[in-house]
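Asks: What shape does this take:
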Amino acid sequence: MKSVFLVKTPLQLLNAIEAKHYFKLSSGDCILIIMGDRKSQPQLLMLASDTQEWGKVVTLNNVNMFYGDPLDIISNSIVKKIQQLSLFKRSFFYVRRLNRISKYIGNAKYIFMGYTRYIYMNHFANITQHEKVILLDDGVGAIEYAKLRKQGVILEPNIRLKTRVKRYGKVFFQGVKGGEAENVTFFTAYDISVDKNDQVVRNDFSYLRSNVNALTVSDDVFFIGSPLSEVSIVSQENYFLYLNKIKKYFKNKTIVYIAHRRESPKKLELIKSELNLKVVLFDYPIEYQLASIGPRPKILASFVSSALDSCRLIFGDELKIISFTLDDIIDPYVEEIGAVYESYKSYTSESFNIVSEY
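Replies: Okay, the predicted model is just below:
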């Protein structure tokens, strides 16, 4: 019986690889469906190609909507050209493509979902018979999502009216079955408490940890950037104030700013010009980059990032990790970000520190 992995981001794919090995699934029985956007798609395809973990790799927008095996590459040049038109790459056609995949594979053993509240992933889980739905980490959102499920919250709090209307439109016009599963398994690196109907399986990155390469170690500090100002968790002005303080904190060291793909190009240019920091955008998730590609720093730092959790598990005492706390967090994110820092406190050690005064 096949297992299906639905991913939107490189980090979801990295966690999918860990899940595949944890649940001891053979490559031939695993179908990877890539649902990335313009920014994440190249990284997803590169990582999928490099790791060679899957029996089938399918880009959702390339699934044949009309006939034949939906998992095969379209050979008919006319049909291929038609389906490459921008019109047919709109999310409106996702349902038809997912329906064809579901009908073709029949029952699935496991369905792994990378983005817990992505309506199209939920749709696939709802139309496909399966033994279990397993949720993969994508950032620190698993902490909040587990809490909301425990509270019985179906829709995200503070969701915008426009987003809510668009969801109802997808249900009415596209036939999306976007309801969330009654019970799920969290495959997570976080210490979370779940509803009685849900389960937790701890992701300790054992597979990636067992394949860490001997790489060059850099004396530079790698600071993991974040789109905190882009999503209005802190203002951009305060974000730069924090970075300036961190620069002074590491006054005798060179800081390499690891950009997040969701950070605005304008902001990254200001980080270069105003703070005089070297800005780098990796082709791979940072966990894979540091474990398999290199170089690896002696110190890894950030404000809040899922990479701090995963790198703590992967590298242990070999990598010093620092989380810098944030003040002036904008509502409604105060509680959510506070919960992340609370989780960090549970594993502070000589190699993992939280710095509040800097």
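
Asks: Please make it C-alpha for all contacts and neighbour counts, starting now.
Replies: Fine.

Asks: Excluding chain neighbours, what is closest to the most centrally placed residue in the chain?
Replies: Central residue of the chain (Cα atoms, centre = their mean): D138, 3.0 Å from the mean position. Take D138 and drop its neighbours on the chain: the residue closest to it by Cα to Cα, 6 or more residues apart in numbering is Q12, 5.6 Å away.

Asks: now do K56
Replies: I31 (4.9 Å).

Asks: before we move on, what SS does that neighbour have?
Replies: When classified by DSSP: H, G, I helix; E, B strand; the rest coil, I31 comes out as strand.

Asks: Does it touch V4 like I think?
Replies: Yes: with contacts counted by Cα atoms under 8 Å, I31 reaches V4, the gap being 4.8 Å.

Asks: all helices in the protein, in order from the N-terminus.
Replies: 10-22, 41-51, 77-83, 94-105, 119-127, 141-151, 161-169, 206-210, 236-249, 265-275, 286-288, 306-315, 334-345 (DSSP state H).

Asks: CSV for these, including mean neighbour count and distance to S229?
Replies: Output for the helices of the chain, formatted as CSV (neighbours: other Cα atoms under 10 Å; distance: least, Cα to Cα, whole Å):
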stretch, mean neighbour count, distance to S229
helix 10-22, 22, 21
helix 41-51, 16, 23
helix 77-83, 12, 37
helix 94-105, 19, 31
helix 119-127, 22, 26
helix 141-151, 17, 17
helix 161-169, 11, 21
helix 206-210, 15, 31
helix 236-249, 15, 5
helix 265-275, 13, 9
helix 286-288, 22, 21
helix 306-315, 20, 17
helix 334-345, 15, 14
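
Asks: one more to line up against the first:
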Amino acid sequence: MQPSRPVNLFLACTPLQVLNAAEARDRFHADDDNFLVVFHSPRSAKKQTRLAELADDAIDSRWTRTWNLKLTRLSQLLFPFTASRLRQQIGLCQCLYTGGFQTQQRHLLHSIPHQQLIVFDGGAGVLQTAVNSWRTQGTRQRRLKQLIPGQNTSLPDLSKARFFTSYALDMPAESIIPNDYRIFRTQVSGKLPVRDEVVFFSQPLQRDLGLNIDIDATIAAVLQYHKASRCRWILHPRETEGPADAEKLPFLAEFFGLREGYLPIAFATWMSSVARSLPAIYGRPVTCFDI
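Replies: As a prediction, this is how the structure comes out:
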């Protein structure tokens, strides 16, 4: 009888987290049993569908098994039972990766036995939550109100967690696993042609931060700075308005070169996480413009 293979569990709730989960899987656990749980938040139907489509597009066939969990009101009430079933099917994990700390993710972090907890990039906001908790662990831990019986929503102990990240965090080196997208880069075969344009990845700053942005002025600044003939404006999945020729990509930003078959002279944004991932993957600069 052959010994069972090590088991790893990855928790993701955004398309970027799915991508980073696959990067960690293929880099460290290629011969293991790897399970993926993707949470779909209860946003408006249109936005939820859009994010779900991007997440599905980023999921490949190399997962041992994948669960897509739609967080409706009923499914959230019944989540302790869902967590119990997952624990029975998965068992003890060598590594448990999480890209966030939503209520259901926290519950699984407490429910699924694991040897090592690893936090991976899901955007700077997720990392900031984890880093702040890591720094204050052991001094005071505030439990969230238990809204659902049998569901543990407290932030887990992160004092021994490690961080798989492309960000330069002010933490001890032994806590950091640098993510340079070395596995994803191998998919970029050959040298892609470069077009005379800048691709700008927009963000829902008015919705999220209440900021009014002069888009025309931003485009003018982008073209002047890079001396380009065109600015291709890409809306965020949660955005609905932009320039007349704005568009939404049917795939994650990190897949741009692979799917479009070319690269711009530069990428640009305000403060998106693509400022970290795209240079690592494609070697093209990303310019962050002032808000």
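
Asks: How alike are these chains, TM-score-wise?
Replies: Laid over one another, the chains give 0.82 as their TM-score (TM-score structural alignment, normalised by the length of structure 2), with 274 aligned residues with a Cα RMSD of 2.9 Å.

Asks: Can I get the helices of structure 1 in JSON lines including distance to Y257 of structure 1?
Replies: JSON lines is the format used below for the helices of structure 1 (distance: least, Cα to Cα, whole Å):
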{"stretch": "helix 10-22", "distance to Y257 of structure 1": "19"}
{"stretch": "helix 41-51", "distance to Y257 of structure 1": "19"}
{"stretch": "helix 77-83", "distance to Y257 of structure 1": "39"}
{"stretch": "helix 94-105", "distance to Y257 of structure 1": "36"}
{"stretch": "helix 119-127", "distance to Y257 of structure 1": "33"}
{"stretch": "helix 141-151", "distance to Y257 of structure 1": "23"}
{"stretch": "helix 161-169", "distance to Y257 of structure 1": "33"}
{"stretch": "helix 206-210", "distance to Y257 of structure 1": "24"}
{"stretch": "helix 236-249", "distance to Y257 of structure 1": "10"}
{"stretch": "helix 265-275", "distance to Y257 of structure 1": "9"}
{"stretch": "helix 286-288", "distance to Y257 of structure 1": "12"}
{"stretch": "helix 306-315", "distance to Y257 of structure 1": "14"}
{"stretch": "helix 334-345", "distance to Y257 of structure 1": "21"}
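
Asks: And the residue nearest to K56 of structure 1, what's its match in structure 2?
Replies: Using TM-score structural alignment, the equivalent of I31 of structure 1 in structure 2 is F35.

Asks: I figured its match hits T64, correct?
Replies: Yes: using Cα under 8 Å, F35 of structure 2 is in contact with T64, at 5.6 Å.

Asks: of these two, who's got more company?
Replies: F35 (20 against 12; other Cα atoms under 10 Å).

Asks: mind listing what that one touches?
Replies: Neighbouring residues of F35 of structure 2 by Cα atoms under 8 Å, 6 or more residues apart in numbering: 7-10, 63-66, 90.

Asks: With F289 of structure 2 instead?
Replies: F289 of structure 2 neighbours (Cα under 8 Å, 6+ apart): 218, 268-271.

Asks: at 10 Å what do you get?
Replies: 218, 221-222, 268-271 (Cα atoms under 10 Å, 6 or more residues apart in numbering).

Asks: and F81 of structure 2, what does it touch?
Replies: Counting by Cα under 10 Å, 6+ apart, F81 of structure 2 has contacts 75, 87, 150-151.

Asks: measure the residue of structure 2 sitting at the aligned position of K109 of structure 1 to G150 of structure 2 for me?
Replies: Aligning on TM-score structural alignment places K109 of structure 1 opposite Q94 in structure 2. Distance, Q94 of structure 2 to G150 of structure 2, using Cα to Cα, to the nearest Å: 25 Å.

Asks: Looking at these two, which is more packed in?
Replies: Q94 (16 against 13).

Asks: Not counting sequence-adjacent ones, nearest residue to the more buried one?
Replies: Q115 (5.2 Å).
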